[in-house]
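S.K.: I'd like to go over a predicted model; first the sequence, then the structure.
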Amino acid sequence: MRAHQRPSLADATRGRILFGGDHNPEQWPEETWHEDVRLMKEAAVNSVTLGVFSWAKLEPRPGAREFGWLDRLMDLMHDHGVGVVLATPTSSPSPWMGRLHPETLPRDAEGRTEWWGSRQHFSHSSAVYRRYAAAITDDLAARYAGHPALTMWHINNEYCTYDYGDEAAAAFRRWLQDRYQTLDALNHAWGTAFWGQGYDRWSEILPPRHAHYMKNPTQVLDFRRFTSDMLLECFVAERDIVRRHTPHIPVTSNFMPLWAGQDAWRWAREEDVVSVDLYPDPRDPLGAQYGALVQDMTRSQAAGGPWMLMEQAAGAVNWRGVNHPRPRGLNRLWSLQAVARGADAVCYFQWRQSRQGAEKFHSAMVGHAGERGRTFQEVRQLGAELAVIGPEVAGTRITADVAVLHDWNSWWAGEHDGRLSQEVDYPEVLRAWHRALWEAHLTTDFAHPEQDLSAYRLVVAPQPYLLTDAAIDNLLAHVRDGGTLVCGFLAGVADEDDRVRPGGMDARLRELFGIRTLHEWWPLDAGESAECDGFRGTLWSEELEAEDDAVVEAGYKGGELDGLPAVLRRGTAWYLSTLPEPDALRALLTGVADRAGLRPVLEGLPDGVEAVRRGALLFLLNHRPDAVTVEVPGRHRDLLTGDLVTGSVLLERHGAVVLQP
């Protein structure tokens, strides 16, 4: 590998699909380890993640190092052909750290300390925590840099810590000084003239701790940005250490899907491999659509390249109100869905189900029923199938003509306590728009509003509340260059400081969509709807006055907004001032896509059947509760069975085929 090249997932997969999961053998006697590798071989497992929560085992007291058990594990995995994704154990500090250094423990907005006894009990801003984390990471990387089992580094685990303590407050002030330079600039950005909040000294500024009433929205927004950046600093510090020892080994850290605490666009640029943990509810009738959304987003964060499904459940989880197992076939179906949408690694939490601890009822590849259990039998089948299709699919890409815009800053700003409607939930609005495209069998990427959109003929922006000037110029350029834009309600309301733009929507956007005046926002109550021409709107409505040359594609019917535009278009720029019900939104976006010259992956698909093209392969996935026959033009070979498919194929309940022309 040339010195200027960064390693990638391909360096770990080597033309295969990685298959395995978190392995926590320190919970078990060593004789179990040999049983584990026997079963791994049966299930075609080729990758395990070691050491995620092993800090207390590796460093039982300050400065001690006990690597012998990990040496034996690394050797055992290599001897049996299983690669190791080696984790830094820094997400769960040893109890001695909190006891000796209480300043390393985070505090919540109420001032309460988060004590050891769980996990993620560290302050991202603590110099002591960072020093200990760097030391254990450095020693770990130095010891295993040359080990032949090492295929990837996994830094920390599910970064998700907020901290409102004193050390975090000092770091927040430094972050703000770097961002704003002067107090005058900060006071202007935060609008501190309201409620007499003006700051005279940097030392007066605190994190948005518990307050008598609503907090300053821009202070809260900046604290979200700061938290993401501080956690990223922790990741980068450990990443740079392992890179120094092993520049040829790729580095990752696992995202939690649609978690509000990380700006994953920024984070993904710092990773060699983008990975995610994904746990759809098996009882959710739209669980597959949620999975597709997360997979599309993760692939997009990986710049369209392969990505890693770091964690999923082989059966039930243990943190919902009622934790249901996966029905027969669903584990296989959802795993193949991830591969269809770009995953080159399919992994689980965890390999063997724990008998003690907080997650002893969380499923695993080897459950409490052991190797005779249904879960392991299904895992073994999946491993065999992934071994077959891996050489045909690994490294291939997915082409999308549609982009869904998503920005964490807009999400953060739009969910402040003082907003007009608590019923409007950004992730649910995002999911509604993606669902419409998914059900229309239109392959979608996600994109940041400021990124190059020239590859997409259709761009949809479900709820772009906060848009920078650069983002607005980018959207204008997309339409000017012949692209189609469909924008949802509350668009361009605020600038990057969460300051409402004059007119309640940026003037450039009003001109783009043909809006003369935005008079009022009319949020809808829970269960309330707005009658429109041909459909009902939900969540929201707006009192708009259209320009003479704008086309009113649908108007409101009855009530205060009778006769006013609900859906407005000027050229190829569409504006939806409400959220149409699911069928109506799908029909609208399908019609817009058709005008833009876009076609579904496969025509005439039954409801509940998903079709995805990855490279030359066509994945057909049946999410229906019954079997269904799908018409497939031409002749194909099903890679999963070797059967020839001509004209049509029968998909069993939770069935799947992978067709090669």
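M.R.: Structure received.

S.K.: Every contact and neighbour count from this point should use C-alpha atoms.
M.R.: Noted.

S.K.: ok, now which ones touch the residue nearest to residue 398 when sequence neighbours are not counted?
M.R.: Closest residue to residue 398 apart from its sequence neighbours, by C-alpha to C-alpha, 6 or more residues apart in numbering: residue 614 at 5.0 Å. Counting by C-alpha atoms under 8 Å, 6 or more residues apart in numbering, residue 614 touches 340-342, 393, 396-399.

S.K.: Could you check how far residue 614 is from residue 441?
M.R.: To residue 441, residue 614 is 14 Å away according to C-alpha to C-alpha, to the nearest Å.

S.K.: Likewise for residue 367?
M.R.: 36 Å.

S.K.: Give the residue from these two that has the larger number of neighbours.
M.R.: residue 367 (24 against 21; other C-alpha atoms under 10 Å).

S.K.: what's the nearest residue to the more buried one if we skip its chain neighbours?
M.R.: That would be residue 353: by C-alpha to C-alpha, 6+ apart, it lies 5.1 Å from residue 367.

S.K.: Ok, residue 528 next?
M.R.: residue 538 is the one closest to residue 528 (C-alpha to C-alpha, 6+ apart), at 6.8 Å.

S.K.: Tell me, how many residues neighbour the one you found?
M.R.: 21.

S.K.: Next one: it from residue 558, what distance?
M.R.: Applying C-alpha to C-alpha, the value for residue 538 to residue 558 is 15 Å.

S.K.: ok so, going back, show me which pair in the contacts of residue 614 is furthest apart.
M.R.: The largest separation in the contacts of residue 614, counting by C-alpha to C-alpha, is between 393 and 399 at 14.1 Å.

S.K.: So for those two, which sits in the more crowded spot?
M.R.: residue 393 (22 against 15).

S.K.: Okay, the residue nearest to residue 398 and residue 292: tell me how far apart.
M.R.: For residue 614, the distance to residue 292 equals 14 Å [C-alpha to C-alpha].

S.K.: shared neighbours of those two, anything?
M.R.: Common neighbours of residue 614 and residue 292 (criterion: C-alpha under 8 Å, 6+ apart): residue 341.

S.K.: okay, pairing it with this:
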Amino acid sequence: MQQLRLLHGGDYNPEQWLDRPDILAQDIELMKKAHVNTVTLGVFSWSTLEPQEGVFELDWLADIIHNLYANGIYTILATPSAARPAWMAHQYPEVRRVRADRVRELYNRRQNYCYTSPVYREKVRIIDQKLAQRFGNDPAVLLWHISNEMSGDCHCELCQAAFRRWLKARYNSLEALNKAWNARFWSHDYTAWEQIESPAPQGENAVQGLALDWKRFVSDRHIDFLKFERDTVKEFAPVAKFTVNMMYRFDGIDYFKMSKEIDVASWDNYPTWHKPSETVEETALDTALMHDLYYSMKGRPFLLMESSPSFTNWQPISKQKRPGIAELAALQTVAHGSDSVLYFQWRASRGAEEKLHGAVIGHDGREDARPFRETVGVGQKLEVLSEIATVCRKKQAAIVHDWENKWALEGSCGPRNAGMGYWDELKLHYNALAREGIAVEFVNQESDLTGYGLVVVPMVYLLTDAFAQKLCDFARNGGTVVVTYWTGVVDESDLCRLGDTPYGLTDLLGLRRTEIDGMYDGETCRCTPMDDSTLPETQASVLCEVASLNDTDPATPLSVYAEDYYVNCPAVAVHSYGEGRAYYLASRFDEAFYRAFYRAAVKEVGLTPAWPEALPDGVLAARRGTFVFVQNCNEHPVEVGGVALNRYGTAVWKNGEQVL
């Protein structure tokens, strides 16, 4: 992908306005006023591109692409597979998904095709070939956008057969499969491959190895479909670059694995600003976490593919962004490694599901409306910051986020079926580091840990042998590891590890887990620091692990439980290991604890914050290369470094000189 500047623009749906050439002409003029340089086309255009089977109409798309290009606007071209035409669903029922209850869906909505269907793949291949033949080497096309927000699963007979083939390839024999699934439990041994079905509400749901493998299979099916589309386009456009838009906290696809098959990661960001239960800073931190996650997919700049310029219409409450929030969010995106600020949608649709969704241009078509004016302002600032395009962030700290671990953790029965709060745990560690101005990346168990000073291992319930060794090597060579409760419990098949746990980490931590106690919602246990510790008194919640120090080379407790039968057992401990050290957190603590813990850890490890001084509450700083962004998430002005920041204001420095 030719990357000359920060991309600004978004989803454009001219197929909805082909009968209004005046509106199409107005769009071009308004895009130029808004400093738009890129639009995404074709995401939901299949019924216009192929209104009848085998009848293709691409001239209108060519006219749009080339008119945009003549006005300095590039195209990100989507393959239209996310939403098939009605004629196809009617004529070929197999393309419609079958739900987990084994009922085939009627024609409806989007992202609900059978990814295994040979018919569907053939129809997708044909339309993708037509697009690639026409636009594959067109200089106006900057990037190819494969499908849209891939998601969901299909339980049809085609997918059942594909699942069994996938299992045969993974296990080679039923004996190995039964052992991996511990299928002898409740007498569930399988004696023929045909006996195996995907999980169902009226079927098997007690064999967690089956459920875990089904999630792996579904993820692999989506990735296989992505590769199929990508390779179809590449037949006619060998130098084309590809992306697929990922989603906030989406559980159904291993995005680390998917990202290996694309050239640039991208995601769709729709935070709920101004929630009664959350400050603007907390919403900004939650968003920053996701930006850093998608930066981590490739370890280099990503694209923000979708965001609302004002509000959504599918969340419980459609809350308008207050003045200044659109700019705050856009510049935060760039600060955390994005090379784009793209919106859904450019012009509001007149009807159907998203007619009331926010857009740069509303139904009134006015350029003096606030969303348009704020979009103009963002575009101007992105041009000032154009030199930041392609600049990477310095490695400092990493947090382990592994999709297979999350699937296994949340699929397990016990020890807290009321919810383990996986994302809540990650946020506590992330927020504390981000408030210190530390660049955070996310890794999975296959990642290389080289270059990080600190690695956080939160609730890595499914821990592989290789990653346990990798953590030990990291600490031995001078790194700092933070391991939380409920880590190192099971293997890749969700089988409990035998022997001392956390599995593979007892020597690293200088202790072993002996018991785990689930806590009721609202229940806490007081923890007190040791006399020589700088940690604050805190409250433990969710789960309390009881640990016993090793007989030889034991860990040093920094804080202990002060209540219940585990009084005086370590709640927090540290252990020197080789040239580095490892911390053990036996429970989930309050926010103040993590602020204090990571403030000390950052200094101990020698990580350099983005801003050299303590920032006022509600102010966040992030570094990207030689650029430093400081953002005021408060509703009142603050002063930082002699610069006055208005409500929701942002200041940017490059090499110490203010540029924004």
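M.R.: Nice, I can see it. Since the model is a prediction, treat every value here as computed from it, not as a measurement.

S.K.: Am I right that residue 567 of the first structure falls within a helix?
M.R.: No: per DSSP: H, G, I helix; E, B strand; the rest coil, residue 567 of the first structure lies outside any helix segment and is strand.

S.K.: That one touches residue 546, doesn't it?
M.R.: No: counting by C-alpha atoms under 8 Å, residue 567 of the first structure stays clear of residue 546, with 10.4 Å between them.

S.K.: Of the two, which one has the most company?
M.R.: Taking neighbours as other C-alpha under 10 Å, residue 567 of the first structure and residue 546 compare with residue 567 leading, 25 against 22.

S.K.: Trace the more buried one over to the second structure, please.
M.R.: Under the alignment (TM-score structural alignment), residue 567 of the first structure pairs with residue 572 of the second structure.

S.K.: go on, residue 359 of the first structure?
M.R.: Checking TM-score structural alignment: residue 359 of the first structure goes with residue 354.

S.K.: That match and residue 83 of the second structure, how far apart?
M.R.: From residue 354 of the second structure to residue 83 of the second structure the distance is 15 Å (C-alpha to C-alpha).

S.K.: Neighbour count for these two, which is higher?
M.R.: residue 83 (20 against 14).

S.K.: Quick check: which element contains the more buried one?
M.R.: For residue 83 of the second structure, there is no enclosing helix or strand under DSSP states H and E.

S.K.: same check, this time on residue 162 of the second structure
M.R.: Here residue 162 of the second structure is assigned to helix 157-171, by DSSP H and E.

S.K.: same thing with residue 12 of the first structure?
M.R.: Assigned by DSSP H and E, residue 12 of the first structure falls in helix 9-13.

S.K.: For the residue positioned nearest the centre of the first structure, give its distance to residue 274 of the first structure.
M.R.: Central residue of the first structure (C-alpha atoms, centre = their mean): residue 257, 3.2 Å from the mean position. Using C-alpha to C-alpha, we find residue 257 of the first structure at a distance of 12 Å from residue 274 of the first structure.

S.K.: can you pull out the helices in the stretch 151-300 of the first structure?
M.R.: 166-180, 183-190, 217-245, 264-268, 287-301 (DSSP state H, counting those that start in this stretch).

S.K.: Just say which of the ones you listed is most tucked in.
M.R.: Highest mean neighbour count of the helices of the stretch 151-300 of the first structure: helix 287-301, a mean of 24 (counted as mean count of other C-alpha atoms under 10 Å).

S.K.: Is it correct that the residue nearest to residue 528 of the first structure is in contact with residue 581?
M.R.: Yes: under the criterion of C-alpha under 8 Å, residue 538 of the first structure makes contact with residue 581 at 6.5 Å.

S.K.: The equivalent of residue 76 of the second structure over in the first structure and residue 12 of the first structure: what is the separation?
M.R.: Alignment note (TM-score structural alignment): residue 76 of the second structure maps to residue 85 of the first structure. Distance, residue 85 of the first structure to residue 12 of the first structure, by C-alpha to C-alpha: 9 Å.

S.K.: joint contacts of those two?
M.R.: Counting by C-alpha under 8 Å, 6+ apart, the residues touching both residue 85 of the first structure and residue 12 are 151-152.

S.K.: Quick check on the two: which one has the bigger neighbour count.
M.R.: Between residue 85 of the first structure and residue 12, residue 85 has the larger neighbour count (other C-alpha under 10 Å), namely 27 against 23.

S.K.: State whether residue 437 of the first structure is indeed within a strand.
M.R.: No: per three-state DSSP, residue 437 of the first structure lies outside any strand segment and is helix.

S.K.: Show me what it lines up with in the second structure.
M.R.: So, by TM-score structural alignment, residue 437 of the first structure is matched to residue 433.

S.K.: Quick check: the gap between that match and residue 202 of the second structure.
M.R.: 45 Å.

S.K.: Mind checking which of these two has more residues around it?
M.R.: Ranked by neighbour count (other C-alpha under 10 Å), residue 433 of the second structure and residue 202 place residue 433 first, with 22 against 9.

S.K.: residues near residue 133 of the first structure, how many?
M.R.: Neighbours of residue 133 of the first structure (other C-alpha under 10 Å): 21.

S.K.: if I line the two up, what does it land on in the second structure?
M.R.: In the second structure, residue 133 of the first structure lands on residue 124 (TM-score structural alignment).
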